[in-house]
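Participant: no sequence for this one, just the structure:
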C-alpha cells in the first residue's frame, strides 16, 4: 500500500495522514477547507495537537504528504469526515460520507481498499457500499452477509480510539478494530494499518466494529452521567462531591469518574445517540445517561445565576462573570459539542451582567460567541465578581478554589 488518500483533515484525519506519510507511504489528504489545505502544504497545522506539527512538516518537506481539495487515485482510501446527528430524534447525518462516496467512486480500480473511520451507526459501511456501487456498476463490491465471497473492491470499517492531546502516541500504540465487509477485506485493511500501528489489529466484521466504537463511548457516557448526577445530589445535600468521590474510590472495586459541566466533543456527546436512534425501546440506560449529561449545563447556569442574583441583592448593578474554559476537555482547542460553549452562549443572552470568556488555546471566538469578550486569565480574575471554572485546563491550576467568588464545576486541580 504505497499510495493512500485520506478524506477529512481534521482532528483524526490529519494525524492519521501524517502518520502514514511518516512511515513511508505517499499520502494525499483531501479536505473541503481551502485554509486547511493551504496551511498543511506549508508544513503547518490548523489544529492543536502536541507533536503533530513537526511530523507534518517533515512529511511535507519530504514530499510524502500533500493536501488537496480533490482526490487522486490511490491504493487505499480512508474516510474520516464528520458524522453529526440532526433533528430531535438525533438521526445520524451521513451526508458527508455520501459526498465522499460520490467523489471517490470514479477513481476506484479493482483491488483498491476503502476504509471508513468516521464514527457511524451500525450499517453505515454497508450504506456507503451501496452508494459506491450505484456510481460504479462495472465493479463488484463486498456484501456483509457473504463474508467468504470475493469482490473487486475491499471495504472495511476501522474506528479511531485516540485521546485528544495524545493522538500521535495513541495512533501508534493503541489496538485497532478492523471490521471488514468480508474476511479478505479485513486482511487488506490490516495490511494498511500495519504500516504504522504497533498495537494489535483486532479482526471482526463491519457491523461489530461499528457497534464496538459506539459501545466504548456509550459506556464512558454512562459512567460520566453517574458522576454528574452524583454532583447534583451532593450539592443538594450540602456534601463536597470531590471529597465524596475520593473516599468512595478507596473501595477496591469502585472507580467513580470526576463530574464536570457536561459532556462534549465529537464522540461521547454524539455516538450514544446513534444507538438510541436505532434502538429507541431497548437503549434505556444509554438514553438516560445522554439526558443527564445534556442537562448538566443547565444546572451549571442555574448555579451561576444564583450567585449573580446574590450580588444584585447586595447592590452590584452589573455583576461581571468570568467563564474559564470553552473547549470540550482540558488542554485542547476543540470546541465541538462543548458544554462550556453552550453555557457561555446562554450566559451572554442574560441581561444586566458582563461576561468574560477565557480560553487559552484559541485566539478567536467561534461565531456562536461572537458577541462575547475573549480575555486573559489575569484580566478575568482581576475584574470578575463571579468566576466559574468550566474546563480543567492546566492554566487554571493556579486559580485558588478557596477564593470566595470562585465556583469550580471540574476537578479541583
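Facilitator: Cool, got the structure. Values in this document were obtained by computation on a predicted structure and should not be read as measured data. Residues are numbered from 1 along each chain as shown.

Participant: contacts, neighbours, all on C-alpha from now
Facilitator: Fine.

Participant: Verify the contact between residue 258 and residue 226 for me.
Facilitator: No - counting by CA atoms under 8 Å, residue 258 sits too far from residue 226 to count as a contact (9.4 Å).

Participant: Residue 7 contacts residue 82, correct?
Facilitator: No - Residue 7 is beyond contact range of residue 82, at 10.4 Å (criterion: CA under 8 Å).

Participant: which of these two has more neighbours?
Facilitator: residue 7 (29 against 18; other CA atoms under 10 Å).

Participant: So for stretch 180-200, what gets flagged as buried?
Facilitator: 180-190, 192-193, 195-197 (16 or more other CA atoms under 10 Å).

Participant: Repeat that for stretch 118-136.
Facilitator: Those would be 118-122, 124-126, 128-133, 135-136, for stretch 118-136 by 16+ other CA under 10 Å.

Participant: One more: stretch 282-293?
Facilitator: So for stretch 282-293, counting by 16+ other CA under 10 Å, buried means 286, 287, 289, 290, 292, 293.

Participant: What of stretch 308-324?
Facilitator: 308, 311, 319, 320, 321, 322, 323, 324.

Participant: Quick check: end-to-end length of it?
Facilitator: 16 Å (CA to CA, to the nearest Å).

Participant: ok, back up a step: tell me which of the buried residues of stretch 180-200 fall in strands.
Facilitator: Members of the buried residues of stretch 180-200 lying in strands (criterion: DSSP state E): residue 180.

Participant: What is the nearest of the buried residues of stretch 308-324 to residue 11?
Facilitator: residue 324 (23.0 Å; CA to CA).

Participant: Please name the residues that touch the residue nearest to the spatial centre of the chain.
Facilitator: Most central in the chain under CA atoms, centre = their mean is residue 266, positioned 3.1 Å from the mean C-alpha point. Residues near residue 266 by CA atoms under 8 Å, 6 or more residues apart in numbering: 84, 336, 337.

Participant: how near is the last one to residue 297?
Facilitator: With the distance defined as CA to CA, residue 337 ends up 12 Å from residue 297.

Participant: and the comparison structure, right after this:
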C-alpha cells in the first residue's frame, strides 16, 4: 500500500511551492518535485525562487524541520498533487502536455491506496485524460473512470487553486475549495488532504464540474474587466471622464463597475477564458469577445502613449510597474510589460521604468 502521510507535489512554481511548504507546516512529509535542478537546490537550501509574502519563512522552517525536501525524481507517496503549467498554444488552445508528462512520471511509482490530485488549471476532461494515462501505464491497477461505481485501487480528483498572488499562503488556508472526483469516493479521498489545512469549506463535486468552475470564475472576472475597459474607450470617443462615469454609476445599488486599466495580466484571468472557448467555440461568444477587448486595451494604451510622445518630442515617459499587479514578481501576461518592451524598441532613450522586483526588462 501507499505510504501514510507522504505527499509529492509535482511542480514547484507559484502554486506548487507554497502548497508544498504549507502542507509540510501542517505535519505532512512532503517531497516537492521539479524538473529544474536549480529550483530543487534553492529549495533544499531553504531558499525560494519566487517572491511571495511569508513563503520564504515557510520554506525555511519546513526544510529546517525536515518535513519538506525537493527532488527531480517522483517518490512513492500517499498523495500526488500536480501543479505544473498549462500554457496556451499560439492558436489560443490549451497545452496540457506538462500535466500528461506529470501523470506519466507518477504512474510507475503509484501504489494501491494512493490519490492523484490535479491543481493545474485545465480544460474540461483533463482529469479523465490523466486517468486514461495511468490506466494505460499500469494495467495492474483498477483506475477509477468517470461514472464508475465499483471499487478502485487509486483515487483521482481535480481541485483548482483559487488564490491571489501576494496573498497565496493566506488564501490557500482560508479560501473555500472545490474538489471534484472522477467518482464520489475519489472526491472524499482527496478532500481528506485539504481538510487537514484548509479552514474554508471543502465542497465536493465531479471532476468535470470542478474543472469548469475554475474556468468560469476567471472568465466571469475577465468579462467584467472587459466591460470597464471598453467603457473607458467609449468615454474617450464621446468626450467624458470615465472615472466620473464609473463613480456615479456605481452609486446605483445594483451596479458595480470595475476599474479600467491597460489590459489584463497574470496566468489566470488572461489565459483561462480561452480554455472555455476551446471547449465550446461556437457557444462562448461573450467570453471570446471579452478576451479580445482586454487584449486590445494594451494596444490601445500603447498607441495613446505613442501619440503623447509624438506630440512632445523631447519628453520622457515613466512606466510605474511591470508586473501584472503590485508587490509581486510575476510578469506573466502582463500588459504593462508588453507595452514597455514595445516602447523600448522604438523609444528606448525616452522610457523610464520603475519596477522593484527586477534589475532589467524581463523577456516576453
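Facilitator: Now that the structure is in, tell me what you want to look at. Bear in mind the structure is a predicted one, so any value in this text is a computation, not a measurement.

Participant: Counting by contacts, list what the helix of greatest length in structure 2 packs against.
Facilitator: Ordering each helix of structure 2 by length in residues (DSSP state H) puts helix 207-238 first. Helix 207-238 of structure 2 sits against strand 155-158, strand 177-181, helix 242-249, helix 272-279, helix 285-311, with contacts defined as 3 or more CA pairs under 8 Å, 6 or more residues apart in numbering; DSSP states H and E.

Participant: and among the ones you listed, the most buried is which?
Facilitator: strand 155-158 (a mean of 31; mean count of other CA atoms under 10 Å).

Participant: and that one, what other elements does it pack with?
Facilitator: Strand 155-158 of structure 2 packs on strand 115-118, helix 126-137, strand 177-181, helix 184-195, helix 207-238, going by 3+ CA pairs under 8 Å, 6+ apart.

Participant: TSV for those, including distance to residue 302 of structure 2?
Facilitator: Listed next are those as TSV, based on distance: least, CA to CA, whole Å:
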stretch	distance to residue 302 of structure 2
strand 115-118	38
helix 126-137	37
strand 177-181	38
helix 184-195	44
helix 207-238	13
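
Participant: now for the ones you listed, which one comes closest to residue 58 of structure 2?
Facilitator: helix 184-195 (17.9 Å).

Participant: Superposed on structure 1, what's the mean shift for that closest one?
Facilitator: Compared with structure 1 after fitting, helix 184-195 of structure 2 deviates on average by 0.7 Å (mean CA distance after the TM-score superposition for structure 1).

Participant: so stretch 320-340 of structure 2 matches what in structure 1?
Facilitator: Aligned by TM-score structural alignment, stretch 320-340 of structure 2 falls on residues 324-344 of structure 1.

Participant: can you check stretch 280-299 of structure 2 too?
Facilitator: So stretch 280-299 of structure 2 sits over residues 279-298 in structure 1, by TM-score structural alignment.

Participant: which residues touch that stretch?
Facilitator: Outside stretch 279-298 of structure 1, the residues touching it (CA under 8 Å, 6+ apart) are 218, 221-222, 224-226, 228-229, 261-263, 269, 272-273, 275-276, 339-340, 342-343.

Participant: re earlier: name the nearest of the buried residues of stretch 180-200 of structure 1 relative to residue 238 of structure 1.
Facilitator: Taking the buried residues of stretch 180-200 of structure 1 together and measuring to residue 238 of structure 1 by CA to CA, the closest member is residue 197, at 48.6 Å.

Participant: Roughly how far does the closest one sit from residue 248 of structure 1?
Facilitator: Distance from residue 197 of structure 1 to residue 248 of structure 1, by CA to CA: 38 Å.

Participant: Need the counterpart of residue 15 of structure 1 in structure 2.
Facilitator: Checking with TM-score structural alignment, residue 15 of structure 1 has residue 18 as its match.

Participant: Next, the contact list for residue 46 of structure 2, please.
Facilitator: So residue 46 of structure 2 contacts 56, 59, 60, 61, 63, 64 (CA under 8 Å, 6+ apart).

Participant: which position in structure 1 aligns with the fourth one?
Facilitator: Matched by TM-score structural alignment, residue 61 of structure 2 corresponds to residue 58 in structure 1.

Participant: ok so its match is a helix residue?
Facilitator: Yes - under DSSP: H, G, I helix; E, B strand; the rest coil, residue 58 of structure 1 sits within a helix.

Participant: Which stretches in the stretch 1-150 of structure 1 count as strands?
Facilitator: 3-7, 26-30, 65-68, 76-79, 85-86, 91-92, 113-116 (DSSP state E, counting those that start in this stretch).

Participant: can these go into CSV with extra columns for distance to residue 374 of structure 1?
Facilitator: Converted to CSV, the strands of the stretch 1-150 of structure 1 look like this (distance: least, CA to CA, whole Å):
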stretch, distance to residue 374 of structure 1
strand 3-7, 33
strand 26-30, 32
strand 65-68, 32
strand 76-79, 35
strand 85-86, 29
strand 91-92, 33
strand 113-116, 37
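
Participant: closest one to residue 37 of structure 1 among these?
Facilitator: Using CA to CA and comparing these, the one that lies nearest residue 37 of structure 1 is strand 65-68, at 5.1 Å.

Participant: Mean distance between the closest one and structure 2 after superposition?
Facilitator: Looks like 0.9 Å for strand 65-68 of structure 1 (mean CA distance after the TM-score superposition for structure 1).

Participant: And the contacts of that strand?
Facilitator: Outside strand 65-68 of structure 1, the residues that reach it (CA under 8 Å, 6+ apart) are 17-18, 21, 26-31, 37-38, 40-41, 56, 59-60.

Participant: of those residues, buried ones?
Facilitator: Looks like these have 17-18, 21, 26-31, 37-38, 40-41, 56, 59-60 buried, using 16+ other CA under 10 Å.

Participant: Let me know whether residue 146 of structure 2 touches residue 185 as I believe.
Facilitator: No - Residue 146 of structure 2 lies out of contact with residue 185 (CA under 8 Å); the separation is 11.5 Å.

Participant: Just tell me the aligned range of stretch 108-124 of structure 2 in structure 1.
Facilitator: Using TM-score structural alignment, stretch 108-124 of structure 2 pairs with 106-122 in structure 1.

Participant: and the end-to-end length of stretch 118-135 of structure 2?
Facilitator: Terminal-residue distance, stretch 118-135 of structure 2 (CA to CA): 16 Å.
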